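Chemist: have a look at this fold, sequence not included:
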C-alpha cells in the first residue's frame, strides 16, 4: 500500500464497499492484507512440519528414478556390446537424456 501512495493507481477489491482513499478503507485493506499474510505463513509452517515428519518416517520427496539399477546394468551391457546410448535407451524404454544422466551420476560416484 505504501508503494502505491502518491501514484495514480486504483485498488479494485472484490468487496466494492472498500474505499482505499479513506482512513477506514485503508485500515480494512491492511487488515485483509495482514490476514492473507498470516494464512500464508500458517501454510508455510504446516508444509515444513509435514516435510520434517515425512523425513523422520524415512520418506523423501521427488519422483522415483526412471532408470533403475537393473536398467542401468543392462544399459551398460548394451553399450559394451557396441550399441550407442540412444539405441540402448530405446531398448530399455527410457529417454536418452535420462540414461545419460544416470550414467554420468553413477560414473561420478564411482570416481
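Modeler: Nice, I can see it. Computed from a prediction, not measured in an experiment: that's the story for all the values here. Residues are numbered from 1 along each chain as shown.

Chemist: okay, CA-based contacts and neighbour counts for the rest of this
Modeler: Fine.

Chemist: max-length helix in the protein?
Modeler: With secondary structure taken from DSSP state H, the chain has its longest helix at helix 23-56.

Chemist: buried residues in that one?
Modeler: residue 29 (16 or more other CA atoms under 10 Å).

Chemist: also stretch 55-68?
Modeler: residue 67.

Chemist: excluding its own residues, what touches it? List them.
Modeler: Applying CA atoms under 8 Å, 6 or more residues apart in numbering, the contact partners of stretch 55-68 are 54, 94, 98, 99, 102.

Chemist: another structure for you, compare them:
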C-alpha cells in the first residue's frame, strides 16, 4: 500500500514599511529563503507599503485581507520579517496572535526567531493572556496617575457646566413642551445636560 504524500505547508508573507521611500524587498528575500529551507509553499504575499504599524486593521488593507484569508484557511503559516511589521501595539499584536492561533495557523517571525511550528515556539502562545493583561493594567495605571496629577494642579475634570443663562433657556423650552433632543440641539449641548436640568425641574 502506497503512503499518501504529505502536502507541503502553505505560508503567507506579511510585508510592511512605514514610508514610501522604504522597500519590502529585503523582507521578502529573507522570508523566501526561509520558506525554501523549510519546504513551505508560498500561498500569498500581503504588503502594506507606507503604512504605520500603529494603525488598526481597517487602515491596513493587506493586513485586513490576510486575516480574512486566514479565516478561510488559505494558508497554514503567517511569516513576517519582524514582530513590529505586524503591529506597534502590544494589545493589537496579542489580538492578532490569538486569532491566528485559534484558527490553527502558525507564526514565523524571522528577526525574533519565533517559530510556532516547533514545540518551543508553541509555548509562546501560553503567555499571550499575561502580556495582554499587563498592558491593560499599565494603561489603567497611567490614566489614574494622569487624573491624579490634574486634580493636584487644580484642573476641573469632566465636562464643563453650562452657564445660568443657557440653563434658564433650556428650562423655558422644556416648559413650553420642546423635546429633550430638540432642546439639546437648539442650545448646542448634550442631551445629558437637558436631562439634568429637567430632573432638577421635577424635584
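Modeler: Received the coordinates, thanks. Computed from a prediction, not measured in an experiment: that's the story for all the values here.

Chemist: please state their TM-score.
Modeler: After superposition, the two chains reach a TM-score (TM-score structural alignment, normalised by the length of structure 1) of 0.51; 100 aligned residues with a CA RMSD of 4.2 Å.

Chemist: circling back to that earlier point, mean deviation (superposed) between the longest helix of structure 1 and structure 2, please.
Modeler: Here the mean offset of helix 23-56 of structure 1 against structure 2 after fitting is 2.9 Å, by mean CA distance after the TM-score superposition for structure 1.

Chemist: ok now that helix, how far from the chain's centre?
Modeler: Here the centre of helix 23-56 of structure 1 is set off from its chain's centre by 19 Å, with CA atoms, centre = their mean, to the nearest Å.

Chemist: now swap in stretch 142-159 of structure 2 and tell me
Modeler: 27 Å.

Chemist: for stretch 174-182 of structure 2, same thing?
Modeler: 41 Å.

Chemist: need the counterpart of residue 94 of structure 1 in structure 2.
Modeler: Matched by TM-score structural alignment, residue 94 of structure 1 corresponds to residue 188 in structure 2.

Chemist: burial check on that match, number of neighbours?
Modeler: Residue 188 of structure 2 has 10 neighbours, counted by other CA atoms under 10 Å.

Chemist: same check, this time on residue 11 of structure 1
Modeler: There are 13 residues near residue 11 of structure 1, going by other CA under 10 Å.

Chemist: one step back: now the match of residue 94 of structure 1: how far from residue 175 of structure 2?
Modeler: Going from residue 188 of structure 2 to residue 175 of structure 2 by CA to CA, to the nearest Å gives 18 Å.

Chemist: how about residue 94 of structure 2?
Modeler: Taken as CA to CA, the span from residue 94 of structure 2 to residue 175 of structure 2 is 53 Å.

Chemist: more neighbours, these two?
Modeler: Counted by other CA under 10 Å, residue 94 of structure 2 and residue 175 do not tie: residue 94 has more neighbours, with 18 against 12.

Chemist: quick check: the aligned residue for that one in structure 1?
Modeler: Using TM-score structural alignment, residue 94 of structure 2 has no partner in structure 1.

Chemist: sorry, back to before: reformat the contacts of stretch 55-68 of structure 1 as a markdown table; add distance to residue 70 of structure 1 and secondary structure.
Modeler: Converted to a markdown table, the contacts of stretch 55-68 of structure 1 look like this (distance: CA to CA, whole Å; DSSP: H, G, I helix; E, B strand; the rest coil):
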| residue | distance to residue 70 of structure 1 | secondary structure |
| --- | --- | --- |
| 54 | 27 | helix |
| 94 | 13 | coil |
| 98 | 14 | helix |
| 99 | 12 | helix |
| 102 | 12 | helix |
